[in-house]
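>>> Here is my input; please provide its structure:
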Amino acid sequence: MADDENDRYRAPALDKGLDILELLAAVDGGLTQAEIAKRLERSPNEFYRMLDRLVKRGYVTRIDGDRFTLTLKLFGLAQLHAPVRRLASFAIPLMRELAEASRQANQLVVFDRGNPVVIAQQEAPGYWGISIRVGSRISLFDTGSGHVLLAFRTPEERQMMIAEYLGSGGDESKVTAEFLGRLDQIRSRGYEMMPSAQTAGVINLSAPVLGADGKAIAALTVPYITLINTPAAPDISSTIHLLAETTGRLSEMAGSGFQSES
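Next up, the predicted model:
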């Protein structure tokens, strides 16, 4: 009787789509349409339209011509839910400490459906500082946050993130060998330091918040400005050290706390 009750509201097309997503999430390198059908014990023709819709909606992409793999869209949707709110709740007290110690503003950024998005912002404690609105969608290519989010991901994930960003209107001409080499350098030294592409005189200092798997789940950025007549303000080297300490503490929390609940 219980099985009959469970089957009463079956949605075969939805079940088929979810079967595909769950299967692709469990494999590396993608699968062909025939391989998907074989693993799900169905006819290949049953999956043609479903795969076409999943590709058009951005949940699945083609690689190597005939193979299908998941994009990061599901990851992006998950970022909008409780894990992001928990990340922000853990981060805000530490961001406040960082602002007080550095005398600079800072912001926390995650990748969401093609763009880095600011999920938390801490104002500088003094008169001057650079701030950005929570919810702002920023550049993946022209910001320290974007560089860090790309640098601390696998090459395959980088490609998917870049593809999603280009699909939302990003400038493909900026994806050069030099740019990709810079990402490797950022990963090697552990942070990004670059002049702001938006505001003259600002140096963006960005470092990753790492999950238990060593991948960036967020970037913490200090838009550093040189403060005149503020003797207690740390210099840029000291600020980088403070930033690294803060992201290190957040990464420890991510590895043992909120991320496991996502």
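>>> C-alpha only now, for contacts and for neighbours.
Fine.
>>> for the chain, what spans make up the helices?
Assigned by DSSP state H, the chain shows helices spanning 2-7, 12-25, 33-39, 48-56, 73-79, 82-102, 144-151, 155-167, 177-189, 236-256.
>>> Next, the second sequence, to be compared with the first:
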Amino acid sequence: MSEIAEKNFQVPNLTRGLQILEYLRHCDEPVSMSALARELDYPLNSVMRIMKALDHYGYVQRAVGSKSYEMSDKLMHLARSQASQKNLFEASMGAMRQIRDHVGETVVLSIVSEGEGLILEQVQGLHAFRFVCEPGTRQMIHSSASTKAILAFRKEHEVDELLQRIDYPKLTEQTILSAEAMKRELEQVREQGYALDRAEALEGVNCVAVPIMDSSREARAAITVTGPANRLKLDQLDEVGEMMKVVCSQVSENLGYL
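Now for the predicted structure:
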């Protein structure tokens, strides 16, 4: 790339922010903003604005009893999360295909993120008319089989706090409408080992979800099969759930669950 073209793609404050992080990464002790400006030959006002943003988003932190800054461990956690997510994908894909081949319907891998369900991946069903659940799709906590499956096997006090914070809009006649009803539902999920969505988010759509556990002995994700109620019928959901528990147990074992 030519020097002119390279300059056209640069964002000055972003470049400075990244270079500040690189500098701090090699420092054994916290560094003041004036020292950063001097060492990197940046205007002090620019350094102050950048450090305020980095501090706000948790990438740097002030040293105790000082006005100097050091790297936080956020980047390390992000790197670990990325590696952890890759392991989750690798462990889950075979089970998802196996479930899809057995049931014929679309199967998705989901997590709970920022108070919502989040679809990470899908294996599309075998029917000509099938559900497509694009990665990145968000799901409401109170109406999704996957979020129920995950929350049922998370720390109780954290789940209680979340259930008190979220809203409960009515999506269908079957939608759960209160924290108390959700708690009762999660207790049933813990007893049977799988969660159901009986047309609670969309009319005519049923889902079954099984938690994916890891070495923390908490649910890290969920694998869900979703299909139209005329194919994935209410009287079949428990049978599908039991089958999925067997298949998904291997995924949990591969992630360190004992």
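>>> what's the TM-score here?
TM-score for the superposed chains, counting by TM-score structural alignment, normalised by the length of the second structure: 0.62, backed by 198 aligned residues with a C-alpha RMSD of 4.0 Å.
>>> coming back round to it: with mean neighbour count as new columns, can the helices of the first structure be given to me in CSV?
Shown next, in CSV, are the helices of the first structure (neighbours: other C-alpha atoms under 10 Å):
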stretch, mean neighbour count
helix 2-7, 8
helix 12-25, 14
helix 33-39, 16
helix 48-56, 15
helix 73-79, 15
helix 82-102, 18
helix 144-151, 28
helix 155-167, 17
helix 177-189, 14
helix 236-256, 18
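>>> Ignoring the adjacent residues along the chain, who's closest to G214 of the first structure?
In space, and not counting its chain neighbours, G214 of the first structure is closest to F152: 7.6 Å by C-alpha to C-alpha, 6 or more residues apart in numbering.
>>> With respect to S206 of the first structure, which of the helices of the first structure lies nearest?
helix 144-151 (5.4 Å; C-alpha to C-alpha).
>>> Count the neighbours of the residue nearest to G214 of the first structure for me.
A count of nearby residues for F152 of the first structure, using other C-alpha atoms under 10 Å, gives 27.
>>> Contacts only, for the nearest residue to A254 of the first structure once chain neighbours are set aside.
What sits nearest to A254 of the first structure in space, not counting adjacent residues and going by C-alpha to C-alpha, 6+ apart, is G211, at 5.3 Å. By C-alpha atoms under 8 Å, 6 or more residues apart in numbering, G211 of the first structure lies in contact with I217, S251, A254, G255, Q259.
>>> A13 of the first structure: which of those is nearest?
Q259 (31.4 Å).
>>> residue range for stretch 198-215 of the second structure in the first structure?
Per the alignment by TM-score structural alignment, stretch 198-215 of the second structure matches residues 195-212 in the first structure.
>>> quick revisit: ok, and the contacts of G211 of the first structure in the second structure?
Of these, the ones still in contact in the second structure (both residues aligned by TM-score structural alignment, their matches' C-alpha atoms under 8 Å) are I217, S251, A254, G255.
>>> and the third one, what is it in contact with?
Which is A254 of the first structure. Contacts of A254 of the first structure (C-alpha under 8 Å, 6+ apart): L87, V209, L210, G211, A212, S260.
>>> now with 7 Å?
L210, G211, A212 (C-alpha atoms under 7 Å, 6 or more residues apart in numbering).
>>> And the second one, by the same measure?
For S251 of the first structure, the contacting residues are V209, L210, G211, by C-alpha under 7 Å, 6+ apart.
>>> Any idea how far apart the tips of the match of stretch 198-215 of the second structure sit?
Start-to-end span of stretch 195-212 of the first structure (C-alpha to C-alpha, to the nearest Å) is 30 Å.
>>> Nice, that's everything, thank you.
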